[in-house]
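Undergrad: Fold the following for me, if possible:
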Amino acid sequence: MLDNTFVKGDIKETNTSDANPSNILEESPPPQFVTTRGKANQNNTSEDAILAFLAEMKREHSEQFGVLSAQISKINEQHTKILEQQAQLEASVNFISSQHDQLKQQVDGLETKLDAKIKLENDENRLYINELEDNIEDLQQKIRSKSIEVRNIPFHKGENLTNMVKTIYQVLSLPFDEHDIKDVYRLPSKDIATKPLILEMDSTNAKAVLLGAIKSYNLHNSQEPLNTKTLGLSGNKTPIYASDYLTKKAAKLYYLGRMLKRNHNFKFCWSNSGKIFIKKNEESPAIELKHEKQVLLMIMASQFLRSASH
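TA: You can find the predicted model right below:
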């Protein structure tokens, strides 16, 4: 009842000149018109909201893309700088490597030159040392050229060596002249009981006479050569040996020479004025032994000839 009254009143106010109320109701159906307009407004609002949302998303994506592009650009710049630095580093390493190779070549060259120089100096020094040793050896041999070494005469405390020499001369039936003997003494030795006796003669002739007499005595008394008993010395009978007073080098060569005689078919080995000589046989020439290497080479040659003959 309220709704009809409201409609009627409204119609009256709106259409005062129209006397037929039914015509007015047919021309304008208000409920349906109001409902249709509200739905259209709702659709328009939803579309605007979606468009606004999409526009906002686009704007945000554009901003993010811009930031990302700036970051990528910055990374690319950093990467370019890194590549440049790497190239510079590689160039530096290559340069240092090249310098190292050049330096190594220079050092190797210097080492080669230094080694050659050291070898040359060593060879020269060795030759010079050998020359000095030979000169010293010659000087020692000259100093000892008048001396005789007598071995196996027992040592006695308080002994009179001059009287001992007189006894030797008497046994050999040689006239003794004190002026022929400049000095007589014993050498230091580990074996105190048999320290060698050194006779320094006044001349090489006096030395040769005494050594010749001893050799002759032993030849004529092969069953009883010169010994401690023939000299009237107490204790066990021991052979007495007399020879040149050799230097240490000559004594070693004399030992090696006797090895050649004993083991490698050399017939003679002797000393003369401090020098050592060997001979293969009566017809072969005498060979002076000067160095140990010389003896070793002769031993090797002898062994080679012996193996070749077999």
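
Undergrad: For the rest of this, base every contact and every neighbour count on C-alpha atoms.
TA: Noted.

Undergrad: can you pull out the strands in the stretch 1-150 of the chain?
TA: 147-151 (DSSP state E, counting those that start in this stretch).

Undergrad: Show the contacting residues for Gln223.
TA: Not one residue lies near Gln223 by C-alpha atoms under 8 Å, 6 or more residues apart in numbering.

Undergrad: where does it fall, helix, sheet strand or coil?
TA: Under DSSP: H, G, I helix; E, B strand; the rest coil, Gln223 falls in the coil class.

Undergrad: what about Glu149, neighbour count?
TA: 20 (other C-alpha atoms under 10 Å).

Undergrad: Now for it: which residues touch it?
TA: Contacts of Glu149 by C-alpha under 8 Å, 6+ apart are Pro196, Leu197, Ile198, Leu199, Ala242, Ser243, Asp244, Tyr245.

Undergrad: Check Ser145 too.
TA: By C-alpha under 8 Å, 6+ apart, the neighbours of Ser145 are Thr204, Asp244, Tyr245, Ser273, Gly274.

Undergrad: Those in helices, which ones?
TA: Thr204 (DSSP state H).

Undergrad: Now intersect the contacts of Ser145 with the strands, please.
TA: Among the contacts of Ser145, the residues falling in strands (DSSP state E) are Asp244.

Undergrad: Closest one to Arg186 out of the contacts of Ser145, please.
TA: Nearest to Arg186 among the contacts of Ser145: Tyr245, at 12.0 Å, using C-alpha to C-alpha.

Undergrad: I'd say the closest one and Gln140 touch.
TA: No: with contact defined as C-alpha atoms under 8 Å, Tyr245 does not count as touching Gln140 (10.1 Å).

Undergrad: For the comparison step, fold the sequence that follows:
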Amino acid sequence: MYRSPGKSGSYPNVSKLDDVAAKPCPITARTKRRRSIESPSDTFEDRLHELAQEIKTEIKDMFDQFAREQNKNSNSILTTLKDIQQTNLALQSSITFLSEENIELKNKLNQMEQQSMKDREQIFLLESKFEDSQRTERKSNIEIKNVPLIGKESKNDLQEMLFRLSENLNIKIEKPDIKDIIKINKNKKEKSTVIVEFTNTYAKTEIMKAAKNYNAKNKQNKLCAAHLGLKTDADAPIYISENLTPKASRLYFLARDLKAVKNYKYCWTSYGKVYLRQNDDSPIITLTNEAQIQQLSNK
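TA: As a prediction, this is how the structure comes out:
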């Protein structure tokens, strides 16, 4: 005997199954490919495909986000670059302006230097003319230095001193030879200087030549206050020289120092000019300014 089979798990009423299938399903159908229960390998492939699609989507989203960020950064960079460009343009404009201004200032400076050079040349010419004028005015003058005057002497007294000096020098000086005679007192402690202005250079040259010869012959008894007829401080030495301009006096002072340091044999003045000579065979040097003396001292 055969046992009747038990109830199967299938739907008991096939007709009702058709009715159920005919009714609409409330669940939205998926767009994915329908998996087959009977094929496990197809299910793995579908999952792998879905995972790949998700990864692609995520990567695309990441790239899109990255692109948006890059666009944003690029826009920011472009804005910054534009600002920098504007700043550079402003700097370039400023530099151009400063460069043009610098060129203008250089031109003005060159003009000022040229004008300054012309002014210096003009000043030098004027100083030379003034020096020549002063030298011409003093060409007939002599100075008698270190005279022990008491301060009450008149012009007549000074003339008598000059006459007494000319007698001691064995030359003849008369009143018509004297244009003017004055005394200069620097201060009470120093002795005075007598300046004599002759009417001609001949009298001046004669008295200076005679004084030089007298001192050369009488080295133990050179000219002193007694030769002027003075009794007060009669032994005080007196010195006769040209009446130099202030510039020439300064040059003569420096020239005598140079003579001592560099062993020059001669240093003298003539008609207001200062001269140096190394020895009897060397050329005569006419000194015109202090820079010239400095050059000679540096040799």
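
Undergrad: Overlay the chains and give the TM-score.
TA: Superposed pair, TM-score by TM-score structural alignment, normalised by the length of the second structure: 0.68. Supporting alignment: 224 aligned residues with a C-alpha RMSD of 2.4 Å.

Undergrad: follow-up on the earlier one: in TSV, list the contacts of Glu149 of the first structure along with neighbour count and distance to Ile118 of the first structure.
TA: Shown next, in TSV, are the contacts of Glu149 of the first structure (neighbours: other C-alpha atoms under 10 Å; distance: C-alpha to C-alpha, whole Å):
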residue	neighbour count	distance to Ile118 of the first structure
Pro196	22	44
Leu197	23	46
Ile198	21	44
Leu199	26	46
Ala242	19	47
Ser243	19	44
Asp244	25	41
Tyr245	24	39
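
Undergrad: which residue ranges form the helices in the stretch 1-150 of the first structure?
TA: Taking DSSP state H, counting those that start in this stretch as the test, the helices found in the stretch 1-150 of the first structure are 2-14, 21-27, 30-143.

Undergrad: Quick one: those as a markdown table, columns for distance to Gln294 of the first structure and mean neighbour count too.
TA: Output for these, formatted as a markdown table (distance: least, C-alpha to C-alpha, whole Å; neighbours: other C-alpha atoms under 10 Å):
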| stretch | distance to Gln294 of the first structure | mean neighbour count |
| --- | --- | --- |
| helix 2-14 | 156 | 11 |
| helix 21-27 | 155 | 11 |
| helix 30-143 | 14 | 12 |
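
Undergrad: do you know how far the alignment partner in the first structure of Gln220 of the second structure is from Leu172 of the first structure?
TA: Under the alignment (TM-score structural alignment), Gln220 of the second structure pairs with Gln223 in the first structure. Distance from Gln223 of the first structure to Leu172 of the first structure, counting by C-alpha to C-alpha, to the nearest Å: 16 Å.

Undergrad: Any idea how many residues pack against the residue lying closest to Asn185 of the second structure once chain neighbours are set aside?
TA: Spatial nearest neighbour of Asn185 of the second structure, excluding adjacent residues (C-alpha to C-alpha, 6 or more residues apart in numbering): Ser192 at 4.8 Å. When counting by other C-alpha under 10 Å, one arrives at 20 neighbours for Ser192 of the second structure.

Undergrad: and what of Ser41 of the second structure?
TA: Per other C-alpha under 10 Å, the neighbour tally for Ser41 of the second structure reads 10.

Undergrad: and it, what pairs with it in the first structure?
TA: Aligned partner of Ser41 of the second structure by TM-score structural alignment: none.

Undergrad: just so I have it, where are all the helices in the stretch 151-300 of the first structure?
TA: Listed in chain order (using DSSP H, counting those that start in this stretch), the helices of the stretch 151-300 of the first structure are 161-171, 204-220, 248-263, 292-309.

Undergrad: hmm, back to that, quickly note the distance from the match of Gln220 of the second structure to Gln170 of the first structure.
TA: For Gln223 of the first structure, the distance to Gln170 of the first structure - C-alpha to C-alpha - is 19 Å.

Undergrad: Also Asn281 of the first structure?
TA: Counting by C-alpha to C-alpha - Asn281 of the first structure and Gln170 of the first structure are separated by 36 Å.

Undergrad: same question, Ser307 of the first structure
TA: From Ser307 of the first structure across to Gln170 of the first structure, the span is 52 Å (C-alpha to C-alpha).

Undergrad: Which one's more surrounded, the two?
TA: Per other C-alpha under 10 Å, whichever of Ser307 of the first structure and Gln170 has more neighbours is Gln170, with 13 against 9.

Undergrad: Nearest to Ser22 of the first structure, out of the helices of the stretch 151-300 of the first structure?
TA: Of all the helices of the stretch 151-300 of the first structure, helix 292-309 sits nearest to Ser22 of the first structure, with 159.3 Å by C-alpha to C-alpha.
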